[in-house]
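Student: any chance you can model this:
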Amino acid sequence: MSNYDGNVDFNYEDIDLDNVNQSQLPNNVPFDDSETQDVGGLYNAQVEVNENVEVNVSCTKKSRGPNIIHWGEDGVRERIKWDKFGAPLWPRKKCAQFSNFIGSLAADGGFYPINISDWRHLKSESHKRAWERVKGTIDWADPHTASRRSAIKSYVFKRLQDRWKHHKSQLKQKYWLPNQGKPERFNCNLELVDQIQWKEFVQYLDEEDTQTKAAINVSNRSQRIMHHSTGTRTFPAVVHEWQVENGVEEQPDRWEIFKLTHSKKGCKDQYVDDASTKAVMEYEHAEEERKKLNIEITPQVREDIYAEVLGVEKRNIVRGLGAGVKWRDVPYIHTEKRAVSKTVEALQAKFEEQRLEAARLRSEAEREKVEAAKREERIRSELAEREKKMVEEMEKFKRDQMRIMEDNLKMVEQRAVLRMGQWMKEAGFSGIDTASQAFVEQITQATSTQPQSNIPVIPTPSMQHGYRPEMPRTLTN
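Tutor: Presented below is the predicted three-dimensional model:
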């Protein structure tokens, strides 16, 4: 079987798609058709094959043939409502027509040949031509549609990948499995299938490695015991119809969507299989147990119970919300912990620990800086207060000393006056009242105007106060 050469690798960056492929999926993981069954309507019901059952090709029911595509007939550009992830919502008939159109496009070997083993190996030119075909059928004049152009593009390629895988699976089950090991397996009378592509596809299916992977996929597929009841409608379309019917604008959470998409038609409390019924019972029991413990049933708690009952999400795929939804779009989601994820998680935990430690050190440094600034301000304030107090004390001390000096000076002056009076009396001066106030004031004034000296100054009394004796003249011969 021809796979691809070095010049046909498809690069999603060329058409600005967000994770259109599932490159992280291992080859032994089966495709999980979680939304539609045979959207293109190209085949009979799937033939179950196992070791204990022989397939009777002659008894297969006659097919009604491929659906007639009504989407975009006669060049009409269709207008429908889309959700934020690019999935069609309303009206229901147009949404079904769009799904049929995507299925037929994926089954067209001119766009997506079946002799390519991996979606990632398809030519980018095929994707570009397919998108131009889809884009030409949509009315982009509608502002609502135009605003979701990128999301619609991403959704379309996810659905094309889904339908292309489904198309190859149906061809294998109808034309290869019944004739495995026989020359007739190279004959495929379906007009949509290119015979050269079919022969190369058969050669690929005959390879031992391919059959080993197929056996693993069959085993994994057989473990699926839970099914939905939405038919060709997408999960977002079912939710939208429920919102319209009940006049509710807020979207229900994942558990309510699970019950909507797994209940029987017209029976709200009855579910399509035992596995779905058991899951509902387990969820309700877990919710009641939490209520008994006085635990508030918040959206986070509901997600916890969802993961407890249905398991964690894997491979960046979110169950129950339709194509295009990623882990980052669902709050409180529980995801798988792979070996690489655990390593990354350990590194992230270590980095987070270091980040928190660095933040703590920065916080302590900032706190120390603030406290140092406060201490510095407090010291400055205390120093200023002490300086002010010291200046006031010095001023007070100076005033006290001046007062003491003045008092002492007055005392010295009084004593000096008294002593001067005594000297004058001893010297024989009379007629001077040394105790009179006028005399004291005169002496005080004289001492205050004369320069200070260690020698006491004895003023000469005025002659008006008494007689001044004269020295006796020496008698001459």
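Student: C-alpha from now on. contacts and neighbour counts both.
Tutor: OK.
Student: buried ones in the host helix or strand of residue 290?
Tutor: In the assignment (DSSP states H and E), residue 290 maps to helix 274-292. For helix 274-292, a neighbour-count test (16 or more other C-alpha atoms under 10 Å) marks 276-277, 279-280, 282-283, 286-287 as buried.
Student: among those, which one sits closest to residue 363?
Tutor: Nearest to residue 363 among the buried residues of helix 274-292 is residue 287, at 41.8 Å by C-alpha to C-alpha.
Student: any idea how far that closest one is from residue 313?
Tutor: 20 Å (C-alpha to C-alpha, to the nearest Å).
Student: cool, and residue 322?
Tutor: For residue 322 relative to residue 313 (C-alpha to C-alpha), the value is 13 Å.
Student: cool, residue 111 as well?
Tutor: 32 Å.
Student: same check on residue 333?
Tutor: 8 Å.
Student: helix, strand, or coil at the residue nearest to residue 83 when sequence neighbours are not counted?
Tutor: Closest residue to residue 83 apart from its sequence neighbours, by C-alpha to C-alpha, 6 or more residues apart in numbering: residue 89 at 6.5 Å. Classification of residue 89 using DSSP: H, G, I helix; E, B strand; the rest coil returns strand.
Student: what's around residue 89, how many residues?
Tutor: 22 (other C-alpha atoms under 10 Å).
Student: next: residue 69.
Tutor: Neighbourhood size, residue 69 [other C-alpha under 10 Å]: 16.
Student: in what helix or strand does the closest residue in space to it that isn't next to it in sequence lie?
Tutor: Distances taken as C-alpha to C-alpha, 6+ apart put residue 101 closest to residue 69, at 6.0 Å, once the chain neighbours are dropped. Using DSSP H and E, residue 101 sits within helix 92-106.
Student: quick one more, to check against the first:
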Amino acid sequence: MCQRHLTSLRNFKWWDARGRGRTLLKDLYDLNPIECVKVSRNSHGQPVGSEARLLEGYLGIIAQNANMLPINYESWHHIPDSNKNQALDNIKERFGLEVSDDYIKKALGKKWRDHKSTLKKQYFKKDISLEEKLRNVPLGMLRYQWEDTVRFWNSKKREDRERVGTSSRQKQKFTHTAGLRSFASVAEAEEVSSGQKVGRLHLFKITHRKKDESPMTSEAGEIMEKLKEKKVEYEVIALTDSSVNLENIENRIITEVLGPERYGQVRFQGSGVTLTQYFGSGSQQYMPSGSQAQAENSSKNLEREGGSESSKGGSGSNEGGSDSSEGGRGNSDGSRVE
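Tutor: The predicted structure is shown next:
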């Protein structure tokens, strides 16, 4: 049981040739049983700092534990709460978390889906017979789980779901360049470097450009130009119109250029930030209309059930969406894969 938080990881780092410290996951197992790594959060409840990256890596390890989080469920939401709580308790033995349990479970769910996606790509997508795929059990995987999962991947039901996911990904207009870092961590690092608060427009720019400062894609470049032009327009108006609230300009600009926020997520903020949490009582003006929201929810639920497994999440951004997709809503019967 964690009784003392380590506010610094300086004793658990090695230094590479360029003098940069790097924390190793294996060092977590060397901690005194009463010690754990403290993970801080930002104002939106997202983990930040070097400890956040360590937590991210550990979530990936837990997500691959077949005994704790079996892969032979159609979606993350089908996995029993008892399994998820067991995983959460394991994480809390090594981390003192300021972020919510709900955030951790959602992040763990994405890691679980990414793990299934990797297994599918490496083992199921091979040009071999179904019988060979069933026999080719990955290292560390339980045979009965693997056989259940392979049979589901080979089913008509799965093919239909994958088409939904493929269609959704084809609509993505640009990808971000944050890599394994969350948008929250990118924003924090930029704020420390510049000494200034990073807004949504600036965060979009620095997470969608190459090392040479050029836009990641032509589509991203077009969006950057539109956002820049719209910002200039509002700043000019603000010079003569005192009713223009400079603090809300960025939100209005993003909505005018890209439309309402989608799927209950806030663009350019990453996972875990809800519309109400970010916009407060004025969140309704940034939401889609009732019919549009209903259509998006239906599409998102289908994608959550199956589409996310066919490619790793987190590297894409649909019209400037979050850097991490939340997903996995499945059938109400809670059945395993069939």
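Student: and the strands in the stretch 1-150 of structure 2?
Tutor: 4-6, 13-15, 21-23, 35-39, 95-97 (DSSP state E, counting those that start in this stretch).
Student: for structure 1, which segments count as helices?
Tutor: With DSSP state H applied, structure 1 shows helices at 92-106, 124-135, 143-146, 149-171, 195-206, 208-222, 235-246, 254-262, 274-292, 299-310, 339-426, 437-449, listed in chain order.
Student: for these, which one sits closest to residue 81 of structure 1?
Tutor: With distances scored as C-alpha to C-alpha, the stretch of those nearest to residue 81 of structure 1 is helix 143-146 (7.3 Å).
Student: quick check: buried residues in that closest one?
Tutor: Neighbour-count burial for helix 143-146 of structure 1 [16+ other C-alpha under 10 Å]: residue 145.
Student: give me the residues contacting that helix.
Tutor: Contacting residues not belonging to helix 143-146 of structure 1 are listed as 79-82, 139-140 [C-alpha atoms under 8 Å, 6 or more residues apart in numbering].
Student: any idea which of those residues is closest to residue 214 of structure 1?
Tutor: Closest to residue 214 of structure 1, out of all of the contacts of helix 143-146 of structure 1 and judged by C-alpha to C-alpha, is residue 82, at 35.8 Å.
Student: what does that closest one align to in structure 2?
Tutor: Alignment note (TM-score structural alignment): residue 82 of structure 1 maps to residue 41 of structure 2.
Student: so who does that match touch?
Tutor: Here residue 41 of structure 2 is in contact with 47-48, 98-99 (criterion: C-alpha under 8 Å, 6+ apart).
Student: if we can go back for a sec, what's the helix holding residue 290 of structure 1 in contact with?
Tutor: Contacts of helix 274-292 of structure 1 (C-alpha under 8 Å, 6+ apart): 225-227, 259, 262, 270-271, 296-297, 302, 305-306, 309-310.
Student: from residue 233 of structure 2, how far off is the residue of structure 2 positioned farthest from its centre?
Tutor: The centre of structure 2 is farthest from one residue, residue 240, which by C-alpha atoms, centre = their mean lies 41.2 Å away. Residue 240 of structure 2 is 12 Å from residue 233 of structure 2, where distance means C-alpha to C-alpha.
Student: about what we covered before: now the buried residues of helix 274-292 of structure 1 in JSON lines, with distance to residue 396 of structure 1?
Tutor: Formatted as JSON lines, the buried residues of helix 274-292 of structure 1 follow (distance: C-alpha to C-alpha, whole Å):
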{"residue": "276", "distance to residue 396 of structure 1": "97"}
{"residue": "277", "distance to residue 396 of structure 1": "97"}
{"residue": "279", "distance to residue 396 of structure 1": "93"}
{"residue": "280", "distance to residue 396 of structure 1": "92"}
{"residue": "282", "distance to residue 396 of structure 1": "90"}
{"residue": "283", "distance to residue 396 of structure 1": "88"}
{"residue": "286", "distance to residue 396 of structure 1": "85"}
{"residue": "287", "distance to residue 396 of structure 1": "83"}
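Student: any shared contact partners between residue 240 and residue 233 of structure 2?
Tutor: Joint contacts of residue 240 of structure 2 and residue 233 (C-alpha under 8 Å, 6+ apart) do not exist.
Student: picking up where we left off before, from the contacts of helix 274-292 of structure 1, which two are the most distant?
Tutor: Most distant of the contacts of helix 274-292 of structure 1, by C-alpha to C-alpha, are 225 and 296, 32.0 Å apart.
Student: what sits against the aligned partner of residue 209 of structure 1 in structure 2?
Tutor: Using TM-score structural alignment, the partner of residue 209 of structure 1 in structure 2 is residue 157. Applying C-alpha under 8 Å, 6+ apart, we find residue 157 of structure 2 in contact with no residue.
Student: aligned to residue 231 of structure 2, what sits in structure 1?
Tutor: Match for residue 231 of structure 2 (TM-score structural alignment): residue 287.
Student: ok, now how distant is residue 177 of structure 2 from residue 205 of structure 2?
Tutor: 10 Å.
Student: if you could redo that for residue 85 of structure 2, that was the one I meant.
Tutor: Taking C-alpha to C-alpha, one finds residue 85 of structure 2 at 38 Å from residue 205 of structure 2.
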